[in-house]
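# turn this into a structure:
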Amino acid sequence: MRKKCGFTLIELLVVIAIIAILAAILFPVFAKAREKARQNTCLNNIKQLTLGLLMYVSDYDSRLPYRYYQIVGAASCDGKFFWPRVTDTYVGTGLGTSASGKELWRCPSHKWGTPTNWYCGAYADYAMNGSVEGRCESEIRFPAATVLLGEYAYYHPTHERWYGWYSWAGWAPYQVSPPVHGCRYDHNGQQNIGFVDGHARSGSEGYWRSAEASGAVRRTP
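All right, here's what the predicted structure looks like:
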């Protein structure tokens, strides 16, 4: 009589165990690779927005825009100007929830999604360094070391959107509940920063704090 060929229960369990071990090893690797791709997209966003701000500077007497200002007496968006609104003229994306280029203003790792409205073009996943707003280029002594933009914002839980017009002001992580201003380190523990000279790079909280302590990175001109 011929013996039937097939897996025994023990052999099947061994195969399942091997697959589980491989999955446990590979899935985190794949997750990190996907996040690295999102980080690169975010870094490119900051790079483009940084260059957009510098194009604004070249058109307005070598002076950076303010994060936010409002014409006295104005009660509508016509009298409110946020840095994303003035920068959009140069990056050409169009602001709004249905704008074709809205992704430039959103970090792909940002879990909250697109806001339901754009409130005068103010909502963005990035924030401008308040220490350099309104300053002339000549006032910024170390443009290659001075922060211009960062992944920093304030989340409003009621409105379910980020307020991008708040000032980027430091390295501490954000908090959602209760809402606390802070940086986002969503890219495998790193955040992206754009500098006044136009370049952008990534780093962890420890890296940025160390770089600031050594003078390689500056928050103030």
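# going forward, measure contacts and count neighbours with C-alpha atoms only.
Noted.
# so what's the most centrally placed residue in the chain up against?
Nearest residue to the geometric centre of the chain (CA atoms, centre = their mean): Glu151, 3.6 Å. If you count contacts by CA atoms under 8 Å, 6 or more residues apart in numbering, Glu151 has them with 125-127, 183-185, 191-193.
# chain center to the helix ranked longest in the chain: distance?
In the chain, with assignment by DSSP state H, the single longest helix is helix 9-59. On the basis of CA atoms, centre = their mean, to the nearest Å, helix 9-59 sits 15 Å off its chain's mean C-alpha point.
# now for that helix, which elements pack on it?
Under the contact criterion of 3 or more CA pairs under 8 Å, 6 or more residues apart in numbering; DSSP states H and E, helix 9-59 touches helix 83-91, strand 147-150, strand 190-195, strand 200-204.
# how does it look with 10 Å?
helix 83-91, strand 127-128, strand 147-150, strand 190-195, strand 200-204 (3 or more CA pairs under 10 Å, 6 or more residues apart in numbering; DSSP states H and E).
# structure for this one too, so we can compare:
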Amino acid sequence: MFPVFAQAKAAAKQAQNLSNLKQLGLAAMMYASDYDDMLPNDPLIRFCPSDPTMSIGSIDRWGNYYWPWLFQPYIKQQPQDRSKAADAFYWNPNAPKNNPQELSKARAACIWPQPAQSWGLSCALFKGGKCASIQYWTTYAYNEHIGDFPGGANLSAWQAPSESFLLLEATDSEIEGDELDELYSRTKDCTGIYPDPANADPTLGGHNGGTTIAYLDGHAKWRKTNWGPNGECSVDTNGNPLLVFPPTTPGGDNVRVKGWTPIFDE
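The predicted structure follows:
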């Protein structure tokens, strides 16, 4: 009977996870409706909320790193500070509780003390009188091409929004197709095979061999992870983790792959 109970418990956790991502998908749609069909993105200017003189540095790619708090007004939820329990809205209950997210260097200093404290965050490390690390719990990652790709934040630019990724489950706050070592669901240790040893340990956190994805039309669903020909530790010719789905891609603005980018080559 114990395997049956374990399966039922895992299914209940996955149902909660799916609900969370559906709510985030709807929050993104509401955000876009308030901002002329634009999602959180890179404002293309350097700035520093806590120090307008930018003497402590500046922030780039605002949308990619701070999207959870930009969606907060629409769902009344935000990631938990690392000093608190991981078990909250932004955490997949199937994921191991050993991998908090981090805002470091200027990405921490430029939001400390505000708006970080208003977001319920604390500074984990000070250096030279500046906040150098803010850590928090989330298992959801923003499609990096929304924030980086020219025009990617404009919903009307996407050719296939119902097939395009908004959020995936990963160990970083943002993800693209050359960073799939961060994707939750891998059970194998790929140390010595994956190029980044820090991301080679098993991520776990999946459900029945897959993860849940929120899409740009507001819906979310579970999808099976489809690994490359050598299984979970497959790599491409550049040494990057090789997956069929979600598809591995090169990094940068020249990518044209369905799911990741507004326009794509069939």
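# what's the TM-score here?
Here the TM-score for the pair of chains, by TM-score structural alignment, normalised by the length of the first structure, is 0.65; 182 aligned residues with a CA RMSD of 4.0 Å.
# what about the helices and strands packed on helix 9-59 of the first structure, which gets the closest to His110 of the first structure?
Shortest distance between His110 of the first structure and these, using CA to CA, is found for strand 190-195: 11.8 Å.
# quick one: the closest one to the second structure mean distance?
If you overlay the two and look at strand 190-195 of the first structure, the average distance to its match in the second structure is 0.6 Å (mean CA distance after the TM-score superposition for the first structure).
# how far off centre is that strand?
The mean C-alpha position of strand 190-195 of the first structure is separated from the chain mean by 8 Å, CA atoms, centre = their mean.
# which part of the second structure matches that strand?
Counting by TM-score structural alignment, strand 190-195 of the first structure pairs with residues 210-215 of the second structure.
# and Ala198 of the second structure, that's in a strand?
No: counting by DSSP: H, G, I helix; E, B strand; the rest coil, one finds Ala198 of the second structure to be helix, located in no strand.
# that one contacts Thr191, doesn't it?
Yes: using CA atoms under 10 Å, Ala198 of the second structure is in contact with Thr191, at 8.6 Å.
# that older thread, and the residue nearest to the centre of the first structure, what pairs with it in the second structure?
In the second structure, Glu151 of the first structure lines up with Glu169, judged by TM-score structural alignment.
# now that match: how far from Lys9 of the second structure?
Using CA to CA, to the nearest Å, we find Glu169 of the second structure at a distance of 20 Å from Lys9 of the second structure.
# for stretch 21-30 of the second structure, give me the average deviation versus the first structure.
Looks like 1.0 Å for stretch 21-30 of the second structure (mean CA distance after the TM-score superposition for the first structure).
# just to revisit the earlier point, tell me how far the match of Glu151 of the first structure lies from Leu21 of the second structure.
With CA to CA as the criterion, Glu169 of the second structure and Leu21 of the second structure are 10 Å apart.
# what is in contact with those two at once?
92, 140, 212-214 (CA atoms under 10 Å, 6 or more residues apart in numbering).
# what's the closest of those to Ala27 of the second structure?
Nearest to Ala27 of the second structure among those is Ala214, at 11.0 Å by CA to CA.
# number of nearby residues for that closest one?
Neighbour count of Ala214 of the second structure, defined by other CA atoms under 10 Å: 30.
# quick one on the thing from earlier: which single one of the contacts of Glu151 of the first structure is nearest to Thr146 of the first structure?
Closest approach between the contacts of Glu151 of the first structure and Thr146 of the first structure, by CA to CA: Ile193, at 9.9 Å.
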